[in-house]
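Participant: what follows is a predicted protein model with its sequence.
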Amino acid sequence: MHDSLRLLPAEDAHFDWMIEEASPRYGLSLPPGGIHPADVLTLLRNVTASVRTAQRPGMYLIVDADEVVGLCGFLRPPTDAGEVEIGYGIAGARQGRGFATSAVRLLLDEAALDAGVQIIVAGTAVNNPASQRVLEKNGFDRCGEGHDEDDGPTYRWMRAARR
């Protein structure tokens, strides 16, 4: 695990900054090429606004030292059955360094603090073995298949919130 890695609740101002790919702000910098394209960041901002509650910010900046290396978070509020879905992404310039695995571990710690969360689910593209390994390393089991209009064929993953 990356000792300096932390999750910082993502605010609207952070999304503005990342979309603009502006110079360092908030004591943070962006990697070369930024985090995600502007349209993806706008979508994630909207997801964050729909999920944000007093108990959960929705999306988090994944910060290593003072650099934002990616985003992760909860894609929807918990269902009545206590199921919540997570998502994560690492900047292209920072992939392959274990940041996603460590960030998901921290996100699972956050989810475990909410007594209403019992099950955590995630989805990966069938052709994304790196993302599949992230979930396997964090104790997820593959539980089904699906289809996403952007990613095509997908695998569904699940694990208990507390182990």
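Facilitator: Right, received. Where do you want to start?

Participant: can we go C-alpha only for contacts and neighbour counts from here?
Facilitator: Will do.

Participant: tell me where the protein has strands.
Facilitator: For the chain, the strands defined by DSSP state E occupy 5-9, 59-64, 67-74, 83-90, 119-125, 141-148, 152-160.

Participant: quick check, central residue of this protein?
Facilitator: residue 72 (1.7 Å; C-alpha atoms, centre = their mean).

Participant: apart from its neighbours in sequence, what residue is nearest that one?
Facilitator: Sequence neighbours aside, residue 88 is the residue nearest to residue 72 in space, at 4.0 Å (criterion: C-alpha to C-alpha, 6 or more residues apart in numbering).

Participant: now do the contacts for the one you found.
Facilitator: 70-73, 100, 104 (C-alpha atoms under 8 Å, 6 or more residues apart in numbering).

Participant: and the comparison structure, right after this:
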Amino acid sequence: MISLELMSKENSIDIYFFEKENQKYFEQNLLPRAINYFDLLSFKEMTNEWLVEQDNHEVYMHLIRDFQGVIVGRINLIVDGNDKKTAELGYRIGEHYTNLGYASEAVKIVLDRAFNSYGLNKIIAGTAIDNIASKRVLEKNGFIFSKIIENDLQINNKWIHTEVFEITNL
């Protein structure tokens, strides 16, 4: 059993330490954070900006906690600026918590919130073509394959092709 908790000024330090602890792991498959991301003062300034965006319903940034309250991951919705009804989903699970079902459960909960609390109608998510686990999470939660974006990102000097998935609230 997990819980999702919106980012707040109070829990943002938890995010900082979670990201710092998993930095090397995440950078194996994701773009690295900005240089100043792990400078605590800069991180606090960024947090203030994110909280304004969240108050304006431009983003919904969640911590994923296990039943003991330990942060096991993050899951975010970035709202499309045009219609405010579409958002891009992103999530990351800490190195020691993968393959335990946390991502699937978090996506299920965040979809419920997106469609029933946040007023969103469509969620888009992308994953590297070879990220079988992430594709499984999306498909398990009802996402449908939409398209492939070739040479979408360059990570560790290697071009990554992205598979895009979508789900619409009926």
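Facilitator: Noted; the coordinates are in hand. Since the model is a prediction, treat every value here as computed from it, not as a measurement.

Participant: TM between them?
Facilitator: Taking TM-score structural alignment, normalised by the length of structure 1 as the basis, the two superposed chains have a TM-score of 0.75; 148 aligned residues with a C-alpha RMSD of 3.1 Å.

Participant: now which residue in structure 2 aligns to the residue nearest to residue 72 of structure 1?
Facilitator: Taking TM-score structural alignment, the alignment pairs residue 88 of structure 1 with residue 91 from structure 2.

Participant: from residue 3 of structure 2, how far off is that match?
Facilitator: 14 Å (C-alpha to C-alpha, to the nearest Å).

Participant: what's the answer for residue 38 of structure 2, then?
Facilitator: Taken as C-alpha to C-alpha, the span from residue 38 of structure 2 to residue 3 of structure 2 is 25 Å.

Participant: circling back to that earlier point, dump the strands of structure 1 to CSV, plus distance to residue 131 of structure 1.
Facilitator: As requested, the strands of structure 1 are exported to CSV (distance: least, C-alpha to C-alpha, whole Å):
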stretch, distance to residue 131 of structure 1
strand 5-9, 18
strand 59-64, 16
strand 67-74, 13
strand 83-90, 9
strand 119-125, 6
strand 141-148, 12
strand 152-160, 11
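
Participant: what's the closest of those strands to residue 35 of structure 1?
Facilitator: strand 67-74 (5.8 Å; C-alpha to C-alpha).

Participant: so that closest one aligns onto which residues of structure 2?
Facilitator: Residues 70-77 of structure 2 are where strand 67-74 of structure 1 lands, counting by TM-score structural alignment.

Participant: mind listing what's buried in that stretch?
Facilitator: 71-77 (16 or more other C-alpha atoms under 10 Å).

Participant: go ahead and confirm residue 169 of structure 2 touches residue 118.
Facilitator: No: Residue 169 of structure 2 is not in contact with residue 118 according to C-alpha atoms under 8 Å; the separation is 11.9 Å.

Participant: higher neighbour count, those two?
Facilitator: Between residue 169 of structure 2 and residue 118, counting by other C-alpha atoms under 10 Å, residue 118 is the more crowded of the two (16 against 13).

Participant: who's in contact with the more buried one?
Facilitator: For residue 118 of structure 2, no residue meets the contact criterion (C-alpha under 8 Å, 6+ apart).
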